[in-house]
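Engineer: turn this into a model:
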Amino acid sequence: MSQLNNPLHGVTLEQIVTALVDHFGWPGLAKQIDINCFKTDPSVKSSLKFLRKTPWARQKVEELYVATKLYQ
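Structural biologist: Here you go, the predicted model:
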């Protein structure tokens, strides 16, 4: 199966979170996706730990990344 049209192909979760934080900032990201790892003492490391264990939250982050077209 080809991954040519998949905007997440070859992009790590860390790259996604970093791009979203650069674009929205932590407060803006917390408004977009209401999860504590973005609101309370946020860091990329703590967010990655949570998102790797929480599939629904990771999906929301990936969907926001694709929706904002930060991969272009």
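Engineer: please make it C-alpha for all contacts and neighbour counts, starting now.
Structural biologist: Noted.
Engineer: helices or strands up against the longest helix anywhere in the chain?
Structural biologist: Ordering each helix of the chain by length in residues (DSSP state H) puts helix 13-32 first. Contacts defined by 3 or more Cα pairs under 8 Å, 6 or more residues apart in numbering; DSSP states H and E place helix 13-32 against helix 36-39, helix 44-53, helix 55-67.
Engineer: want to put them side by side, so please do this one too:
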Amino acid sequence: MAGEQRNNPMHGIKLEKIVTDLVDHYGWQILGEKIKINCFRSEPSVKSSLKFLRRTQWARDEVELLYKETFIEQRTSINPWDNLKPQD
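Structural biologist: Here you go, the predicted model:
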């Protein structure tokens, strides 16, 4: 079973961390604009967001996708070898 998650970049990241990191990065207002769900727009809190996201798979999928695009894909797209210059 552990081998099945080897290539899953979201493995081991809890939903609470995902929401907290996104709020810290974007703030509630921008997060509510990016993902149009009421728990991000009307009296937002981590607790209410977690409750909604645990019950609503499509919304959770949207949040996880934004997290991947914001934090994971930008890490993997940077190639440290790109900065090396060939020696003459």
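Engineer: please state their TM-score.
Structural biologist: Overlay of the two chains. TM-score (TM-score structural alignment, normalised by the length of structure 1): 0.91; 72 aligned residues with a Cα RMSD of 1.5 Å.
Engineer: got the helices and strands packed on helix 13-32 of structure 1 as TSV, with distance to Pro27 of structure 1 and mean neighbour count columns?
Structural biologist: Output for the helices and strands packed on helix 13-32 of structure 1, formatted as TSV (distance: least, Cα to Cα, whole Å; neighbours: other Cα atoms under 10 Å):
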stretch	distance to Pro27 of structure 1	mean neighbour count
helix 36-39	7	18
helix 44-53	13	14
helix 55-67	15	15
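Engineer: and of those, who's closest to Leu20 of structure 1?
Structural biologist: Ranking those by proximity to Leu20 of structure 1 (Cα to Cα) places helix 55-67 first, at 6.7 Å.
Engineer: residue range for the closest one in structure 2?
Structural biologist: Mapped onto structure 2 using TM-score structural alignment, helix 55-67 of structure 1 spans residues 57-69.
Engineer: in structure 2, what stretch matches the longest helix of structure 1?
Structural biologist: Against structure 2, helix 13-32 of structure 1 falls on residues 15-34 (TM-score structural alignment).
Engineer: show me what contacts His11 of structure 2?
Structural biologist: Residues near His11 of structure 2 by Cα atoms under 8 Å, 6 or more residues apart in numbering: Gln5.
Engineer: I am finished for the moment; much appreciated.
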